[in-house]
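Visitor: sequence first, then the predicted structure:
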Amino acid sequence: MKFRTYACIDVIIFHLSTECTVKSFDFVSAVNCTEQSDCTVVHQLVGEQLSLICDVNNVASSVWKWENEVLYAGTTPIATYKNIDLLEDSYSLNLHPVRISNDGRYVCKDNNGNHIDYCVEVLSVPSIMIFVDDLNELAYFEGISGKEYNVTCKVIATKPVLNMTWTVNGVLINTARLVTENKDKPQTFDMITSMTYNGNGSDDIFNCTSSRENYFSVEKNLLMKTYGMLLTIADN
């Protein structure tokens, strides 16, 4: 079995070469909660419900803000969103369901200067597809021994940009990735990584995995079988 990886990446353009150096590349997420030292970091999956609690003594003089926008002054809505409302009994902000655009810093503050800060990073679980050459998504492929095939893994609609790994028969293969914005789901990203494969009559298992530690991991497997060509010699 022989395979060759697409080994370098320059911004969002692949250079198909075996002599390039892998360069790391990421789009910048809308919010980077790891850099926020003075707030409570919250990671939340798209579609789930999230309650941000604020324990204040004087609700009438308190405000909820999202970034620089006031959501509630006391219990009076100022900026309104269909999926954000206020639980007045606890003065908690309720997001239901969480949307991909709900990233950011949420602050509850009273007139004494007391405040609670949350840094919310929304996560989108992607789907994964594996292709061989220009064929549709596959889980099984039969090919000819000695012929080169292009094997591609595509991670679709992820947020943030995630780790992405290839293994062949359990062996880690280092490949670069192409990262682009998903046109159908704004604020999410697609990732693609490819290799060329030259089977030698073996059965090989390809695994592509993308994960966010402690939150989710998605993967797809492809079984590739290659056979020698059968030649028929006609009798004279």
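Guide: It's in.
Visitor: hey, let's count contacts and neighbours off CA atoms from now on
Guide: Will do.
Visitor: which SSE is the closest residue to Thr196 other than its chain neighbours in?
Guide: Sequence neighbours aside, Asn150 is the residue nearest to Thr196 in space, at 4.5 Å (criterion: Cα to Cα, 6 or more residues apart in numbering). If you go by DSSP states H and E, Asn150 is part of strand 148-158.
Visitor: now do the same contact list for Val132.
Guide: With contact taken as Cα atoms under 8 Å, 6 or more residues apart in numbering, Val132 is in contact with 138, 141, 149-152.
Visitor: over to Tyr197?
Guide: Tyr197 neighbours (Cα under 8 Å, 6+ apart): 1-4, 148-151.
Visitor: which one is it nearest to, not counting chain neighbours?
Guide: For Tyr197, the spatially nearest residue (Cα to Cα, 6+ apart) is Phe3, at 4.2 Å.
Visitor: isn't there a strand covering that neighbour?
Guide: Yes. The assignment for Phe3 is a strand, going by DSSP: H, G, I helix; E, B strand; the rest coil.
Visitor: ok, now how distant is it from Asn221?
Guide: Taking Cα to Cα, to the nearest Å as the measure, Phe3 falls 17 Å from Asn221.
Visitor: ok, these two, which is more surrounded?
Guide: Asn221 (20 against 15; other Cα atoms under 10 Å).
Visitor: can you tell me the element the more buried one falls in?
Guide: When the helices and strands are read off by DSSP H and E, the one containing Asn221 is strand 216-227.
Visitor: what helices or strands is that strand leaning on?
Guide: In terms of contacts (3 or more Cα pairs under 8 Å, 6 or more residues apart in numbering; DSSP states H and E), strand 216-227 is packed against strand 127-132, strand 140-144, strand 203-212.
Visitor: what's near enough to touch the residue nearest to Phe141 when sequence neighbours are not counted?
Guide: Among residues not flanking Phe141 along the chain, Met224 sits closest, at 4.8 Å (Cα to Cα, 6+ apart). Residues touching Met224, when contacts are defined by Cα under 8 Å, 6+ apart, comprise 140-143, 203-206.
Visitor: check it against this one:
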Amino acid sequence: MVLITGGGSGLGRATALRVAAEGAAVAVLDINEAGGHDVVREIRETGGAAEFLRVDVGNRASVLDAVDAAHRRFGRIDVAVNGAGVTGQRAEIPDVTEDDWNRVVAINLNGVFFGMQAQLPIMAAQGGGSIVNIASILGVVGRANASAYVATKHAVVGLTKAAAFEWGTRNVRVNAVAPSYIPTPMTEPRLDADTWAALSAQHAFKRCGTPDDVAAMIAFLGSDDAKFLTAAVHLVDGGYTAG
């Protein structure tokens, strides 16, 4: 069974559909009830097994309850994808509001931390599992006017490595994926067409990636083919950071 936070749209949705097509049952966790139910409906219409559970990843009790409910519903959690996220203000550091900073930290960082607090003991008790945290290329490099986002994604990378070393002897693998600029319902409206074109030109393929490109990496990291991969950040960036 694959549990996905942020599974109702964007990268989470693409991942849910990908792993369901490969035969996995899916627990779709999101604060976006309409989007989450749509993903579950789509999976079920193709014969798959899926359940929607509402979660506010910035609230520890909500996360613990939702993960526990998914575990009780399916009996195990083989793969957990912590993917809920927000972008935050586009502003220089002195102009970032405390409320926005706290909101980005609550969702992008605390949400991953709370998720792993719930997921790791379950996986260890069942004999192992795989956790994939969605970071970003901005967890590897910097960018102006995105301080909260950059800080939280760097923190997710560090948290991923710490968890991997804590839980490796209990057969739990923990990795992060670092996508580049992927058009999704969250990211696409924030940039105009000229900016997207300029970003596309900075990739080796001269295009931005798709949610399906990221979902393919996540599905691989959750599989037994990745059994010796842990504590690593896997770039899904079309060469962006190499240029």
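Guide: Yes, it's here. What you see is a predicted model, and the numbers here were worked out from it, not measured in a lab.
Visitor: please state their TM-score.
Guide: Once the chains are overlaid, their TM-score stands at 0.24 when taken by TM-score structural alignment, normalised by the length of the first structure; 99 aligned residues with a Cα RMSD of 6.0 Å.
Visitor: sorry, back to before: please report how far the residue nearest to Thr196 of the first structure lies from Phe3 of the first structure.
Guide: Here the criterion is Cα to Cα. By it, Asn150 of the first structure lies 9 Å from Phe3 of the first structure.
Visitor: what is in contact with the two at once?
Guide: Between them, Asn150 of the first structure and Phe3 share these contacting residues under Cα under 8 Å, 6+ apart: 195-197.
Visitor: start and end of stretch 28-37 of the second structure, how far apart?
Guide: From its first residue to its last, stretch 28-37 of the second structure covers 8 Å (Cα to Cα).
Visitor: need the longest helix for the second structure.
Guide: In the second structure, with assignment by DSSP state H, the single longest helix is helix 147-167.
Visitor: which elements pack onto the next helix-or-strand element following that one?
Guide: Under the assignment DSSP H and E, the closest C-terminal helix or strand after helix 147-167 of the second structure is strand 172-179. Where contact means 3+ Cα pairs under 8 Å, 6+ apart, strand 172-179 of the second structure is packed against helix 111-126, strand 129-134, helix 147-167, helix 211-222, strand 233-236.
Visitor: list the buried residues in the fourth one.
Guide: Right, the one you point to is helix 211-222 of the second structure. For helix 211-222 of the second structure, the neighbour count (16 or more other Cα atoms under 10 Å) marks 211-215, 217-219, 221-222 as buried.
Visitor: next: the first one.
Guide: Across helix 111-126 of the second structure, burial judged by 16+ other Cα under 10 Å covers 111-120, 122-124.
Visitor: what strand or helix carries Gln118 of the first structure?
Guide: Careful, residue 118 of the first structure is Tyr; it's not Gln. Of the helices and strands defined by DSSP H and E, Tyr118 of the first structure is found in strand 115-123.
Visitor: who's in contact with Ala118 of the second structure?
Guide: Residues near Ala118 of the second structure by Cα under 8 Å, 6+ apart: 63-64, 67-68.
Visitor: where's it relative to Asn82 of the second structure, distance?
Guide: 11 Å.
Visitor: swap in Val172 of the second structure?
Guide: Taking Cα to Cα as the measure, Val172 of the second structure and Asn82 of the second structure are separated by 15 Å.
Visitor: those two: which has the busier surroundings?
Guide: Set Val172 of the second structure next to Asn82 and count neighbours by other Cα under 10 Å: Asn82 wins out with 28 against 25.
Visitor: ok, now which ones touch that one?
Guide: For Asn82 of the second structure, the set of contacting residues under the criterion of Cα under 8 Å, 6+ apart consists of 4-6, 111-112, 115, 131-134.
Visitor: including distance to Gly12 of the second structure, could these go into CSV?
Guide: Listed next are the contacts of Asn82 of the second structure as CSV, based on distance: Cα to Cα, whole Å:
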residue, distance to Gly12 of the second structure
Ile4, 6
Thr5, 7
Gly6, 5
Gly111, 14
Val112, 14
Gly115, 15
Ile131, 14
Val132, 11
Asn133, 11
Ile134, 9
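Visitor: and the angle from the strand holding Asn221 of the first structure to strand 127-132?
Guide: Between strand 216-227 of the first structure and strand 127-132, the angle comes out at 10 degrees (axes from the mean of the first three to the mean of the last three Cα atoms, to 10 degrees).
Visitor: now do the buried residues in strand 216-227 of the first structure.
Guide: 219-226.
Visitor: just the angle between it and strand 148-158, please?
Guide: Going by the same axes, to 10 degrees, strand 216-227 of the first structure is angled at 160 degrees with respect to strand 148-158.
Visitor: TSV for the contacts of Tyr197 of the first structure, including distance to Leu95 of the first structure?
Guide: Rendered in TSV, the data for the contacts of Tyr197 of the first structure read as follows (distance: Cα to Cα, whole Å):
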residue	distance to Leu95 of the first structure
Met1	51
Lys2	50
Phe3	47
Arg4	46
Glu148	50
Tyr149	47
Asn150	44
Val151	41
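Visitor: list only buried entries from those.
Guide: Here, 16+ other Cα under 10 Å leaves 4, 148-151 buried among these.
Visitor: out of those residues, who's nearest Met129 of the first structure?
Guide: Ranking those by separation from Met129 of the first structure, with Cα to Cα as the measure, puts Val151 on top at 10.7 Å.
Visitor: filter the contacts of Ala118 of the second structure down to the buried ones.
Guide: The neighbour-count test (16+ other Cα under 10 Å) applied to these identifies 63-64, 67-68 as buried.
Visitor: how far away is the closest residue to Arg60 of the second structure other than its chain neighbours from Met217 of the second structure?
Guide: Take Arg60 of the second structure and drop its neighbours on the chain: the residue closest to it by Cα to Cα, 6+ apart is Phe114, 5.7 Å away. Phe114 of the second structure sits 23 Å away from Met217 of the second structure when distances are taken as Cα to Cα.
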